[in-house]
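Participant: Predicted model, plus sequence, below.
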Amino acid sequence: MNPETEQNIMTHEEKFTLNTLQTFTGYDFEAYRHRGEAFRQRQSGAVLNALQLPDSWRTDCEMRGEWGGAHPVHLRLTRADVAGLVVELVSPSSDSPLWCAVLTDAHTRSRVPLSVSYHFEPATLRTTLEKIAEYTRAGFTGDGELVAALRMGGHAA
């Protein structure tokens, strides 16, 4: 655990805030995760709450390592109107200090980085997710069309 942020490790009664999510290091997230499934669920719930996603996005979070267990917070965001499209968001961990969001398109088997940052930036990610929703509603759902539109619009790396 990082001694500078040791006081940030929360008790079960304390609430996660956006500031908490933004100041936790990968080691802080790991320490909190190792306190048990309920604590890991609180972390994931806090991230989802900060994202304030519209109802058009479905959410799922890793609880027991079912997606590899490499990150304390690992979310999968999907849209009901577009099969095979997944946005994965992972928190910092002991192996990486970065928040990463990646779009996976099962039809093209492509993975496109949407954001990589040292800080959790829910407003920026929410804007990208809104753009994905806009593009898919406009019909950019064929092989590679969404990825091309996101890149041309500056919403993907």
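Facilitator: Yes, it's here. What you see is a predicted model, and the numbers here were worked out from it, not measured in a lab.
Participant: contacts and neighbour counts: CA atoms only from here.
Facilitator: Will do.
Participant: Now the residue sitting nearest the centre point of the chain: closest residue in space that isn't a chain neighbour?
Facilitator: Within the chain, the residue whose C-alpha comes closest to the C-alpha centroid is Leu89; the distance, by Cα atoms, centre = their mean, is 2.1 Å. Taking Cα to Cα, 6 or more residues apart in numbering as the measure, Leu89 lies nearest to Ala101, with 4.4 Å between them; neighbours along the chain are not counted.
Participant: Assess the claim that the one you found and Tyr118 are in contact.
Facilitator: No: because the distance of 12.0 Å does not satisfy Cα atoms under 8 Å, Ala101 is recorded as not touching Tyr118.
Participant: the more surrounded of these two?
Facilitator: Ala101 (22 against 15; other Cα atoms under 10 Å).
Participant: and that one, how far is that from Met10?
Facilitator: In this structure, Ala101 and Met10 are separated by 25 Å, where distance is defined by Cα to Cα, to the nearest Å.
Participant: for Ala123, same thing?
Facilitator: For Ala123, the distance to Met10 (Cα to Cα) stands at 24 Å.
Participant: try this one next to it:
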Amino acid sequence: MNNNNALNLSVLTAMHPCEFEEWRERGENDRHILTSAVAQLLHVPAGWMVNGEYRGEFGGFFPVQLRYTPPGEAFSLCVCSPGDVSGEWLIVLISADGDCVREVLRLTPFDPQRISGLIAAAAQACLLEHSAAGMAEYLAEGEYA
């Protein structure tokens, strides 16, 4: 795949893990394009921050990693693409202190509606002031459409 192909939903859902890795290997600019394409398909709740990894800021484990963080920054939801580490999309909750790291959703193919639903559920659950572990438990048990 080259940069001239539009990275729309149908392209992203059809990509294999090795294709995500190829995008990463082409460098920071192409990784930025790929990460931005994913981010544009996901909804961000009001007041939340989104940070994408373009170099190795978050460890460099995934070709795409977006961190969605609520006000107060008690945790982040990390949206991670397929690649060498996993053949599936992973959404992982990481507490601000790093004591809680938990997978809350795993899916194939890319499904922005389900991922956005999970982020929206987290935004609503933030009002209940769960601990990071409690939030992870709540999100891991949910169904998002």
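Facilitator: On my side now, so go ahead. For clarity, every value in this text was computed on a predicted model and none was experimentally measured.
Participant: Val104 of structure 2 corresponds to which position in structure 1?
Facilitator: Val104 of structure 2 maps onto Leu114 of structure 1 when the alignment is built from TM-score structural alignment.
Participant: dump the residue contacts of its match.
Facilitator: Neighbour list for Leu114 of structure 1: 100-103, 128, 155-157 [criterion: Cα atoms under 8 Å, 6 or more residues apart in numbering].
Participant: let's see it at 7 Å
Facilitator: Contacts for Leu114 of structure 1 were tallied using Cα atoms under 7 Å, 6 or more residues apart in numbering; they are 101-103, 155-157.
Participant: Kindly report the same for Pro122 of structure 1.
Facilitator: 50-51.
Participant: Give me the neighbour count for Val11 of structure 2.
Facilitator: 12.
Participant: Same question for Ser96 of structure 1.
Facilitator: What Ser96 of structure 1 shows, counting by other Cα under 10 Å, is a neighbour count of 15.
Participant: and if you look at Glu137 of structure 2?
Facilitator: Using other Cα under 10 Å, the number of residues around Glu137 of structure 2 comes to 16.
Participant: and the closest residue to it other than its chain neighbours, helix, strand or coil?
Facilitator: Nearest-residue entry for Glu137 of structure 2: Val104, 7.7 Å, with adjacent residues in sequence omitted and distances by Cα to Cα, 6+ apart. For Val104 of structure 2, the assignment made with DSSP: H, G, I helix; E, B strand; the rest coil gives strand.
Participant: ditto for Val102 of structure 1
Facilitator: Under three-state DSSP, Val102 of structure 1 falls in the strand class.
Participant: Please apply the same query to Leu34 of structure 2.
Facilitator: Using three-state DSSP, the secondary structure recorded for Leu34 of structure 2 is helix.
Participant: Likewise for the one 4 residues further on?
Facilitator: Under three-state DSSP, Val38 of structure 2 falls in the helix class.
Participant: which residue packs closest to the counterpart of Leu118 of structure 2 in structure 1, ignoring adjacent ones?
Facilitator: For Leu118 of structure 2, the aligned position in structure 1 is occupied by Thr128, per TM-score structural alignment. Distance criterion Cα to Cα, 6+ apart; nearest residue to Thr128 of structure 1, sequence neighbours excluded, is His155 at 6.1 Å.
Participant: I figured the one you found hits Thr127, correct?
Facilitator: No: with contact defined as Cα atoms under 7 Å, His155 of structure 1 does not count as touching Thr127 (8.9 Å).
Participant: Of these two, give the one with the bigger neighbour count.
Facilitator: For His155 of structure 1 versus Thr127, neighbours defined as other Cα under 10 Å are more numerous around His155 (20 against 13).
Participant: Tell me how far that one lies from Asp28 of structure 1.
Facilitator: For His155 of structure 1 relative to Asp28 of structure 1 (Cα to Cα), the value is 29 Å.
Participant: which residues in structure 2 form strands?
Facilitator: In order along the chain, structure 2 carries the following strands (DSSP state E): 49-52, 65-69, 75-80, 89-95, 101-107.
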